[in-house]
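Novice: Provide a 3D model corresponding to the input given below.
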Amino acid sequence: MSDLSGKIREWLTAYVGDGPIFLVDLQVSPGLKRTQITILVDTLEGISIDECALLSRKLAHHMEEQMWIEDAYNLEVSSPGLDFPLTQGWQFQKNIGRKVKVWMKKEGQLEGELLAYTDDSIEILSEKVVKHRVMVAKESTRIPLVDIDKIKVQVSFQ
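Specialist: Coordinates of the predicted model:
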């Protein structure tokens, strides 16, 4: 299946070029009856259902035309959603100003507003309880990317 995955990745890279659509993740999983192909794509503004459907149709047509897969398959093209961690620089840029949760490799978790992103770190504005009181202080923390296990956007109802 890695050959199929490589062909799909190569086609997607050529199809989307330098944007506006970005490939976030690609998974090809063989099943008992059908191969499952899951492609996660996004744009800086957020990808629409119509854009996902068009990409799915074009890829399915190309795969069948090129006879990349002989067996039955399921092809799912969608956006990553909030449960998928941020992994690429443009995703961090897109979510500046939003609330995120950061899982550290060694030091637990941190929640706060994503203030900035560079190629090697992020900056988070989080709330800190001062001396076990009700007082809360805002604190800016720069975190090297190498110290982060994963980071996800959090839903805010405010």
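
Novice: all contacts plus neighbour counts: C-alpha atoms, from now on.
Specialist: Fine.

Novice: what element comes up after the helix ranked longest in the chain heading to the C-terminus?
Specialist: The residue-count maximum for a helix in the chain (DSSP state H) belongs to helix 49-65. Toward the C-terminus, helix 49-65 is succeeded by strand 73-78 as the next helix or strand (DSSP states H and E).

Novice: Pretty sure Leu145 sits against Tyr117.
Specialist: No - the criterion here is CA atoms under 8 Å, and Leu145 misses it with Tyr117 at 9.5 Å.

Novice: So for these two, which sits in the more crowded spot?
Specialist: Taking other CA atoms under 10 Å, Leu145 and Tyr117 do not tie; Tyr117 has more neighbours (22 against 16).

Novice: next up, for comparison:
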Amino acid sequence: MSEIVKTTEELVEPILQAKGLELVDVEYVKEGKNWFLRVYIDKEGGVDIDECGIVSEQLSEQLDEQDPIKGAYFLEVSSPGVERPLKSKADFGKNVGSNVYIKLYEPINGVKEYEGILTEFTGETAIIAYKVKTREKQTEIPYKKIAKARLAVSL
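Specialist: Next up, the predicted model:
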């Protein structure tokens, strides 16, 4: 984890806790010629633009004071959206029963990507129910083999 991401997490956590908000993710990325510091926040029922604005203002003040980033960048504070990433074991636990997309570091039964219902999470294993054509299937996925995971919109 970069020092910029770590410092940003440390600065934003107290702001979010005071407002009953949750930190989902922080990323510091270059797109074209510009650098972006993106902070994704959420709460039960979702966050609105006013909450994002307030957090952005307060975090911007903290970043100006600490000055962990040399050079220009854009600060963006937003909701992670409906396809929110699942970044921690707690995220998996809170989303049992939800439709998820999981990408693995290595295949299980010849498959490297799964989309289906997260039926159970033990802390070390995610159990996902999915369909192959009309057949219902289920597989156990060790948490340590998950490269990326997010909520998935089902149509």
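
Novice: got the contact list for the longest helix of the first structure?
Specialist: With CA atoms under 8 Å, 6 or more residues apart in numbering as the test, helix 49-65 of the first structure has contacts from Val41, Ile69, Leu75, Glu76, Val77, Ser78, Ser79.

Novice: before we move on, which element is Gly116 of the second structure in?
Specialist: strand 111-121.

Novice: same check, this time on Lys103 of the second structure
Specialist: Here Lys103 of the second structure sits within strand 99-108, counting by DSSP H and E.

Novice: how big is the angle separating that strand from strand 111-121?
Specialist: Per axes from the mean of the first three to the mean of the last three CA atoms, to 10 degrees, the angle that strand 99-108 of the second structure makes with strand 111-121 is 130 degrees.

Novice: and strand 99-108 of the second structure, which residues are buried?
Specialist: Going by neighbour count (16 or more other CA atoms under 10 Å), the buried part of strand 99-108 of the second structure is Asn99, Val100, Tyr101, Ile102, Lys103, Leu104.

Novice: In contact with the second one, which residues?
Specialist: Val100 of the second structure sits next to Glu115, Gly116, Ile117, Leu118, Ala149, Arg150, Leu151, Ala152, Val153 when contact means CA under 8 Å, 6+ apart.

Novice: Any figure for the gap between the residue positioned nearest the centre of the second structure and Asp25 of the second structure?
Specialist: Per CA atoms, centre = their mean, the C-alpha nearest to the average position across the second structure is that of Pro85, at 3.3 Å. Counting by CA to CA, to the nearest Å, the gap from Pro85 of the second structure to Asp25 of the second structure is 8 Å.

Novice: In three-state terms, label Asp91 of the second structure for me.
Specialist: Look at Asp91 of the second structure: counting by DSSP: H, G, I helix; E, B strand; the rest coil, its state is helix.

Novice: now it: how far from Val24 of the second structure?
Specialist: From Asp91 of the second structure across to Val24 of the second structure, the span is 9 Å (CA to CA).

Novice: cool, and Ala149 of the second structure?
Specialist: 13 Å.

Novice: more neighbours, the two?
Specialist: Neighbours were counted for Ala149 of the second structure and for Val24 using other CA under 10 Å; Ala149 has more, 22 against 19.

Novice: how far away is that one from Tyr143 of the second structure?
Specialist: Here the criterion is CA to CA. By it, Ala149 of the second structure lies 10 Å from Tyr143 of the second structure.

Novice: ditto for Ser79 of the second structure
Specialist: Per CA to CA, Ser79 of the second structure is found 25 Å from Tyr143 of the second structure.

Novice: Please work out how many residues are found near Val12 of the second structure.
Specialist: Val12 of the second structure: 22 surrounding residues under other CA under 10 Å.

Novice: in what helix or strand does it lie?
Specialist: helix 3-19.

Novice: quick revisit: looking at the first structure, which of the contacts of Val100 of the second structure hold up?
Specialist: Retained in the first structure by both residues aligned by TM-score structural alignment, their matches' CA atoms under 8 Å are the following of those: Glu115, Gly116, Ile117, Leu118, Ala149, Arg150, Leu151, Ala152.
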